[in-house]
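Student: take a look and give me a structure for this.
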Amino acid sequence: MIRTQGYRRPAALTLIAAVLLAGLSIAPAQADPEPGDNGKLVMVLDSSGSMKEPAGDGQTKIVAARTALTRVVNKLPEGAQVGLRVYGATVFKRSQPGACTDTQLTVPIGTGNRPQLLSAIAKYKPYGETPIGYSLQQAAKDLGPSGQRTIVLVSDGEATCAPEPCEVARSIAKQGIDLKIDVVGFRVGAKARSQLQCVAREGRGDYYDADSTIDLEAGLDRLSTRAFRPFRLSGTPVEGGPQQEGAPVLAPGLYSDKFGAEKVAKYYLVKRTIAGSTLRAGVSFRNPAGGSDVVESKTQLSTIEGDDCGWSYPHNYGSDEGLATGVASSWKETQDECATADQLVLTVSHGDKQLVATPFELRIDEEPPVSTTTGLPDEAEEPTWKSMPGSTPREIVPGSSFPDAPLLSPGSYKTTLMPGEVQLYKVKVDWGQRLQAQVSVPQLGAAMGKAFDGIRYLDVNLISPTGDEVYATFAKGAPGGAYKKVALTSRGTVHGVVSKEIRYLNRTGANSYNTGTSQPGEYYVLVSLSKKTQAPQPFAMPMTLTVGLQGTAGAGKPEYVDGAMPVSGDSVTPSATPTDEPSDKPSGDKTEAGGPVQDSGSSSSDDGTPVGLIAGLGGGGVLLALLGAWAVLRLRNKNAVATAHPASYPQPGPYPQPSGWQQHPNQPNHPNQPNYPNQGPPQNPQQGPAPR
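Tutor: As a prediction, the model looks like this:
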C-alpha cells in the first residue's frame, strides 16, 4: 500500500498486525495441510517498562501495539486457533521474586475466544522486566507437540533475564520442522536487534525490524498475506501406477498426485469422452528449494502401443522455489491413433532427487474436433502493444498458486511484490481477444532502495489455462521491450507483456505462445522478483498491475462437431475413483468456448471475503488485506498424491529441438529469451474426423 508522508501510522501497528496474522497461516509447505489443521498461534507480547516509550508519532509503543492487536483480533475468523502470552506484566523489578519467570498465558490457545483476547489486550500495560527466553519456553509448551505451530514474539528490547533467548530458540527448533518463531523488533537498538535476529534465525522464522520508515510500513502490511502462505494444489487425489498396465483411468478433470522415486515414472490412462477430440494434460508444481532452474521433468501423452502423441518439459517461473508448469497435447497434423484412440497413456516423470515426493496438480482438458476450419481466421500475427487507459488502481491480494489466483477484469490494481515471491492473477480471455499485462514500479524511497540493494530481475509472464507459456516473444511496442524478464533498479520501471489473439489455428505454430493461445479460458498473469541470498532483509516493493483485453470477444469462434462443447479440467468434479464411463456433459459456464468474460471487479474470496472492499479503506484496508491469508487457508484442503518417468530430461543449456522445428530468423539470442520451445512438435489444425 502506498501512502503519503503525511499519513504516518506507527510501523508497529502494521507490523504487529502483519506478523500476527502471518502466523495464523501454516508454515511454508509444498502442499495442503492435513484436513482440519489450519495451524496454531501463540502471541508472545512484551509488557516491559520500556513499552512506555514513544512510538515516533506522538503515541507510546504500548498504545500502538494495543490498537493493532484490537483490530487484528476483531478480524479473526471464528475458527482461528490463537492464544496470548504476555511477559513483564506483574513484577516490577528484577530484584523482586519471580521477575525472570514473569510470563502468563492470559488467553489459552483455542477457537471462539475473541472476547477473552480483546479483554486481555485492553489490560495490556507496560510494567516490568523482559524474560524472553523463559517466555519462549512456555510458549512452546502452550502449542503442544504436533501440528503447524507458530510463535510470534514482539519485543522492543533485549532480554534482561536468563536463559539466553537464542539458545532457547535453537532448542525449540529441534521439536519439529512445523514449529517456527517469528520476531518483531520494535524500535530496537543494535544489541537487541542482533539478539532478536538470532532468535528468528535459530527458530526457523523471520525477523522484521519496525523502524517507523514509510517503506517498511508499506511492505509489512503485505507480508502477512503472502510470506507464509503455502503453495496450494487442487484436484481429486489420485495415485499414478508404476506401469501402464493397471494405471488409473482418468476422465477430463482436475487431479493431484506426487512424484515418485527418482527416475521412476507414474502412469495414467486418459479416456476420451468425445470421439476424435484433442486431449491436453497440464502438470504444475512448486519447484523445491535448492532445486535447479532447469526442471528435470517430462509430461508425455502416447498411444497404448507407445507411439508419441505430444510431450512437454515443464517451464520454471521465478527461479528457485518457483512455479513449474508444462502441457502435453494429443493434437497432431495427421489423423492417427493419437486422434482416434479411446484411451491414451499419460506419463509424468522426473530425473531429479529434489522432486521426489513433490506434490503436483494434474489438469486434463478435452476439446471436440471442429466441423471445418474453412472460414476460420489464420494463425494470429505478432501482436502490437496497445496503450491502456489509466484508472484509479484497486488494491488486490495476489494468489500464490493457480487455485487462489484472483479473477481480474480489465483495469489497474495495486499491491506489493517481495523478493522470491511468485504472484498469480487470472483473466478470462475469449476467442478473438488478446491479453495485455503491464507492471509499473515507482522510484523507491531511500530506505527501501537500500534494502533493494542494486539490480534485481522482474519477471512478468502469461500462462494459458492448462499451463503453457504464452507471452508473445516478438510483440511490437511493449513497454520495457519484448522480453518477459527485465533488469530492475531502485529507479523503478514500466514493463508489459502481451499474448497473441486467441485463434483456433494458432495450434499450427511452432512455439507454446502460438499453440497455447488456441483456446479461450482463464489465462494467468505471473509476476515475480528475483531474490538475493546475500541480501535476505525482507521488503515489499509497491507495484501497479494493469490488465487489458484487446480485440472482439467471440470473433473466430469455431463450430465443433455435433454441437459438442470443450470440457476443461476446472469445470468438472471428477470422482475420486474415475469410472469407466465418465460423463461427456460439460458442467457450468466455464465449458462454453466464447462465453462471456466475467467482470470480477468486486470478486470475493472463497469464503466470501470481498477483495474489492480493501480498496479505499486506508489503514483499515491493511487489516482487510490480512484476511486474504485466511481466505486461502479456508480453501478446501486436499491431500496431494503424485508421479515420474525416466526420459531425456532437459539439461542446463538449450532444450532438445523437436524434428521440424526451426528458430525464428529474427529471434534474439538473449539470456532471458531462450531459443527453443519446451514442447513437442507442432500439430494439425484439424482434429479427429476429416472436416465435413
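
Student: rest of the way, CA atoms for contacts and neighbours
Tutor: Noted.

Student: and residue 177, how far is that from residue 148?
Tutor: As defined by C-alpha to C-alpha, to the nearest Å, residue 177 lies at a distance of 9 Å from residue 148.

Student: with neighbour numbers in mind, choose between the two.
Tutor: Set side by side, residue 177 and residue 148 show more neighbours around residue 148, with 24 against 13, by other C-alpha atoms under 10 Å.

Student: my guess is the more buried one contacts residue 42, does it?
Tutor: No: counting by C-alpha atoms under 8 Å, residue 148 stays clear of residue 42, with 11.7 Å between them.

Student: next, work out how far apart the most centrally placed residue in the chain and residue 183 are.
Tutor: The C-alpha lying nearest the average C-alpha coordinate of the chain belongs to residue 400 (C-alpha atoms, centre = their mean; 1.2 Å). Using C-alpha to C-alpha, residue 400 is found at 23 Å from residue 183.

Student: same check on residue 630?
Tutor: 20 Å.

Student: got it, and residue 67?
Tutor: 19 Å.

Student: go on, residue 544?
Tutor: Taken as C-alpha to C-alpha, the span from residue 544 to residue 183 is 29 Å.

Student: could you do residue 130 as well?
Tutor: Note on residue 130: its distance to residue 183, by C-alpha to C-alpha, is 15 Å.

Student: mind giving me the packing neighbours of the lengthiest strand in the chain?
Tutor: The single longest strand within the chain, with elements called by DSSP state E, is strand 541-551. Packing partners of strand 541-551 (3 or more C-alpha pairs under 8 Å, 6 or more residues apart in numbering; DSSP states H and E): helix 214-226, strand 411-417, strand 433-441.

Student: how about whichever helix or strand comes after that strand: buried residues?
Tutor: Toward the C-terminus, strand 541-551 is succeeded by helix 619-633 as the next helix or strand (DSSP states H and E). The neighbour-count check on helix 619-633 (16 or more other C-alpha atoms under 10 Å) flags 619, 621-633 as buried.

Student: ok, so of those, who is nearest residue 301?
Tutor: residue 632 (32.8 Å; C-alpha to C-alpha).

Student: how close does that closest one get to residue 313?
Tutor: 29 Å.

Student: same check on residue 537?
Tutor: Separation of residue 537 from residue 313 (C-alpha to C-alpha) stands at 34 Å.

Student: to compare against the first, here's another:
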Amino acid sequence: MSRLTKSLAAAGLTALVVTASPAHAQEREPGYAPTMVVLDASGSMNADDPSGGTKMDAAKTAVRDFVDAAPTTSKVGLTAYGTATGSSDAEKTAGCTDVRVLREVDTLDQGALTAAVDGIRASGYTPIGASLREAAAALPNSGPRSVVLVSDGVDTCAPPDPCAVAQELHEQGVDLVVHAIGFGVDAASRAQLTCIAQQTGGTYTDAADGPALKRVLPRVSQAALRTYQSTGTAITGTETYNGAPVATPGQYLDTLGQKRAQYYAVDVPQGATAYFGATVSFPRVQHDAPNGDTSALAVRVYDADGADCHGFESESVVNSSHGAALTISKTWDGATEAKSGDRKCRGGGRYYFSLEWSTVADNMPERTPVELLVGIEPAVTDPGPATATGDSPFTEPTGEPTAAVGGGSFNVAGTLPSSGSYTDTLQRGEFVFYRVRLDWGQGLAYRVRYEGTGSRGVDGISNATTTLYSPFRAEIDHSFTSYTGETTALPNNDPALTTAKVRYANRTADAHEDRSQSVPGWYYIAVKLGPAREESAGTPVPISIDVAVSGQPEPGPIYQSNTAGDVFGEKGTPSGTDSTASTVAATKGDEDSATGMIALAAGAAVLLVLVGGGAFAWRKRKAARR
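Tutor: Model prediction:
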C-alpha cells in the first residue's frame, strides 16, 4: 500500500479510482491476437461480381491486400470451406464436412498465404458452423484469438447452426471473437452472420461488391488483430421506460436497432452522480453511400414518472462518426439536488436513460452490438481541493523510447505506465487505444508523432487523428490533420493535448471541457490512421506517443459511503467487467488503488473525422480555459 493510501486511510479519507478494463485485458501481454481468416469457397462464389469477374476473384484480391498490409509480427492463418466437392444432393454429406485449414496460424508468411489463396477453387456447400469449430480448434488454446469470416450466403449444412456454435464457443469461455463480413448477402444471411458476430463480441459488416470487400476486409482483419471485443453482461433494453431493465454499476452488452429508442433504468441515491454511456463499433460503410456515412447517437434522461429531463440539465447528447466507431457519455447529477415541490428530475430515485440513433449511415446493419456503461459515485461530505485551472505541463521525454502495442478497444488498451516515449506501428485504417493512470491531483499531457515513410503523393494521403477520453469515456480533447508521408505531429499548433489536474471540484469548472477530469483512473488515448485516399496506396506508419504525467497524488474528496456494494458494484460484479473494481486492495507501484472504485464499462470507440486530401489540421480548442 502506498504512503498516500495509508495516510488517506488514517485520515478517514476515501480516494476514488475509476477502473473499466476487464480482468483478462489487464493480464494481456502486448502483441497481436492470432487470427484465422475463414473464406467462403462455396459454389455461389463463382457468381459474377457487379464490379467484374467472379465473387471468388474479388475475395482473393481482398485477402491478398490484407496479407500485404498485415504486421510482419502478426500470426495469421487461412481456412476455406466448399473447395473440394460439388453441390449435388449426393455430395452434400461430404460437402458439409469440407472445411480445410490451408495455412496454420503462425507468424505471417506473405508468400505462403498468397499461394494458398491463389489455389482456392470454389465448388461446394456452405458449412459455416463446422468452419467456426474448425477455426477455433486451429487457434491457440489460451489468450485473445480472432476469426474473420467472409461469407456470401447462409449456412447450407446446419446443423450445427452457426449462431449456436458461436454461442457454444462463448459459453465455453473461449476468449475468441468472430468478425463477420457479408459479401453481397440477402437479409437472411445478414441476420445469421450478425448473430454470429454478436454472440462473440465481434462486428458485422456488409460488403456489397468486390471493391467494398477490398476496402473492408483489411480493416476488419486489423480490428481482429488488435483484439477488438465487445464485452459485458447481457441486457435487453425496452421500447418504453415502463419495464426497463435495472442496470447496477458495471458493463453491459445489448444490440441497438435503427428504428426506436431503448430504455434502461438506473437507481441513483440522493446526492450521487450517475454515469451512463454507450459504445458502438462497426467498420466503415461505403464512402460513396448516397445518404452519407455518418451515424449519430443520442442519450436522454427521464425521471421515475417518465418526465423528460430535457431542460433540467439533461440535454440530448449527440456524437457523430464516419462509420468506424463512436462513443457517447452522459453524466447525470440531478440526484445531487434535493427534491423541491413539483420540480421534476431532482433528488434520488429511479431514472431512465434512453439510447437511440438520431442519424443512421447507409449500409449500417439493422442491429448493432452496443456496450453500455453504468457508474454511480456517492455523495461527498468534503469535495477536497478547489477546481484546477490551466493545462497540465508537457515535458519532452528523455531516454530511449519503449515499444508498446495499442489495443482495438478501451477493453484491451495498451498501458503506458509512466512519463516517457512509446512506439507502435499503425496499419492504414486502424484506430488503437492506450491508457494512462492518473490519481487525484495528477494531470496528463501527450503528443503523437506519425513518422515519415517517404510514400508521398495524393493517393497516399491519410487522415491522422487522436482523441483523449476520461475514465467514463467522455471526450476531453481531439486533434487531426492530413498525413502525407512526411513526419507529422498532433497537435501541430500546441505542444500537447492535455487534461486539467484531476480534482472532484472540476465537475463544476467554468471550462466545460475540464468537467470530465473529476475522477481518477484510466485516461485513454485513441490514435487513428485513416485509409489512404487510394485504398491500395500507403504503407504502415510508425508512431510515437510522448507522455508527460505531472503532479503528486493528493487527498481526494471524502465520500458519504465507501462500502455499499450496491453503489460500487462490489457484490456480483457483472461478468466482463474488471473484477478488481469490486475489491479494496492496493496494487504495485504508482497504480496503488485506494478504498473505493466505480465499476464502469469499456468499449471500442473513437470519434473519427475524415478529411480529404491536402495538408489540413484541426484541434478542438480549449479556449475557455486559456
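
Student: hmm, back to that, which one's more surrounded, residue 537 and residue 313 of the first structure?
Tutor: Shown here are residue 537 of the first structure and residue 313; by other C-alpha under 10 Å, residue 313 has more neighbours (28 against 14).

Student: what's the more buried one aligned with over in the second structure?
Tutor: Alignment note (TM-score structural alignment): residue 313 of the first structure maps to residue 317 of the second structure.

Student: my understanding was that its match contacts residue 328; is that so?
Tutor: Yes: with contact defined as C-alpha under 8 Å, residue 317 of the second structure counts as touching residue 328 (7.4 Å).

Student: next, show the common contact partners of those two.
Tutor: 297-299 (C-alpha atoms under 8 Å, 6 or more residues apart in numbering).

Student: highest neighbour count among these?
Tutor: Of these, with other C-alpha under 10 Å as the count, residue 299 tops at 25 neighbours.

Student: contacting residues around that one?
Tutor: By C-alpha under 8 Å, 6+ apart, the contact set of residue 299 of the second structure is 316-318, 328, 330, 353-356.

Student: please apply the same query to residue 319 of the second structure.
Tutor: Contacts of residue 319 of the second structure (C-alpha under 8 Å, 6+ apart): 296-298, 326-328, 607.

Student: which among those residues count as buried?
Tutor: The buried subset of the contacts of residue 319 of the second structure (16+ other C-alpha under 10 Å) comprises 296-298, 326-328, 607.

Student: and the furthest pair within those residues?
Tutor: Maximum pairwise distance among those (C-alpha to C-alpha): 14.2 Å, between 298 and 607.

Student: any idea how far residue 520 of the second structure is from the alignment partner in the second structure of residue 396 of the first structure?
Tutor: Alignment note (TM-score structural alignment): residue 396 of the first structure maps to residue 404 of the second structure. Note on residue 404 of the second structure: its distance to residue 520 of the second structure, by C-alpha to C-alpha, is 23 Å.

Student: cool, residue 618 of the second structure as well?
Tutor: Taken as C-alpha to C-alpha, the span from residue 618 of the second structure to residue 520 of the second structure is 28 Å.

Student: which of those two has more neighbours?
Tutor: residue 520 (26 against 15).

Student: leaving out chain neighbours, which residue sits closest to that one?
Tutor: Distances taken as C-alpha to C-alpha, 6 or more residues apart in numbering place residue 439 nearest to residue 520 of the second structure, at 4.8 Å, with adjacent residues excluded.

Student: map the one you found across to the first structure for me.
Tutor: Counting by TM-score structural alignment, the partner of residue 439 of the second structure is residue 430.

Student: next up, the contacts around its match.
Tutor: Residues near residue 430 of the first structure by C-alpha under 8 Å, 6+ apart: 502, 520-521, 553-554, 593-597.

Student: circling back to that earlier point, once you drop chain neighbours, what's closest to the residue nearest to the centre of the first structure?
Tutor: Residue 400 of the first structure's closest residue in space is residue 423 (C-alpha to C-alpha, 6+ apart), at 5.2 Å.

Student: skipping adjacent residues, who's closest to residue 73 of the second structure in space?
Tutor: Going by C-alpha to C-alpha, 6+ apart, residue 73 of the second structure has residue 107 as its nearest residue, at 6.1 Å.

Student: any idea how many residues pack against the one you found?
Tutor: 14.

Student: list the residues that contact it.
Tutor: Contacts of residue 107 of the second structure by C-alpha under 8 Å, 6+ apart are 72-76.

Student: quick one: it from residue 71 of the second structure, how far?
Tutor: From residue 107 of the second structure over to residue 71 of the second structure the distance is 10 Å, taken as C-alpha to C-alpha.

Student: just residue 345 of the second structure next, same as before
Tutor: Residue 345 of the second structure is 51 Å from residue 71 of the second structure, by C-alpha to C-alpha.

Student: of the two, which one has the most company?
Tutor: Set residue 345 of the second structure next to residue 71 and count neighbours by other C-alpha under 10 Å: residue 345 wins out with 29 against 19.

Student: how about that one: what's its closest non-neighbour residue?
Tutor: Nearest non-adjacent residue to residue 345 of the second structure (C-alpha to C-alpha, 6+ apart): residue 303, at 5.3 Å.

Student: then residue 514 of the first structure?
Tutor: For residue 514 of the first structure, the spatially nearest residue (C-alpha to C-alpha, 6+ apart) is residue 506, at 5.1 Å.

Student: I'd say that neighbour and residue 376 touch.
Tutor: No: under the criterion of C-alpha under 8 Å, residue 506 of the first structure makes no contact with residue 376, lying 10.7 Å away.

Student: okay, those two: which has more neighbours?
Tutor: residue 506 (26 against 15).
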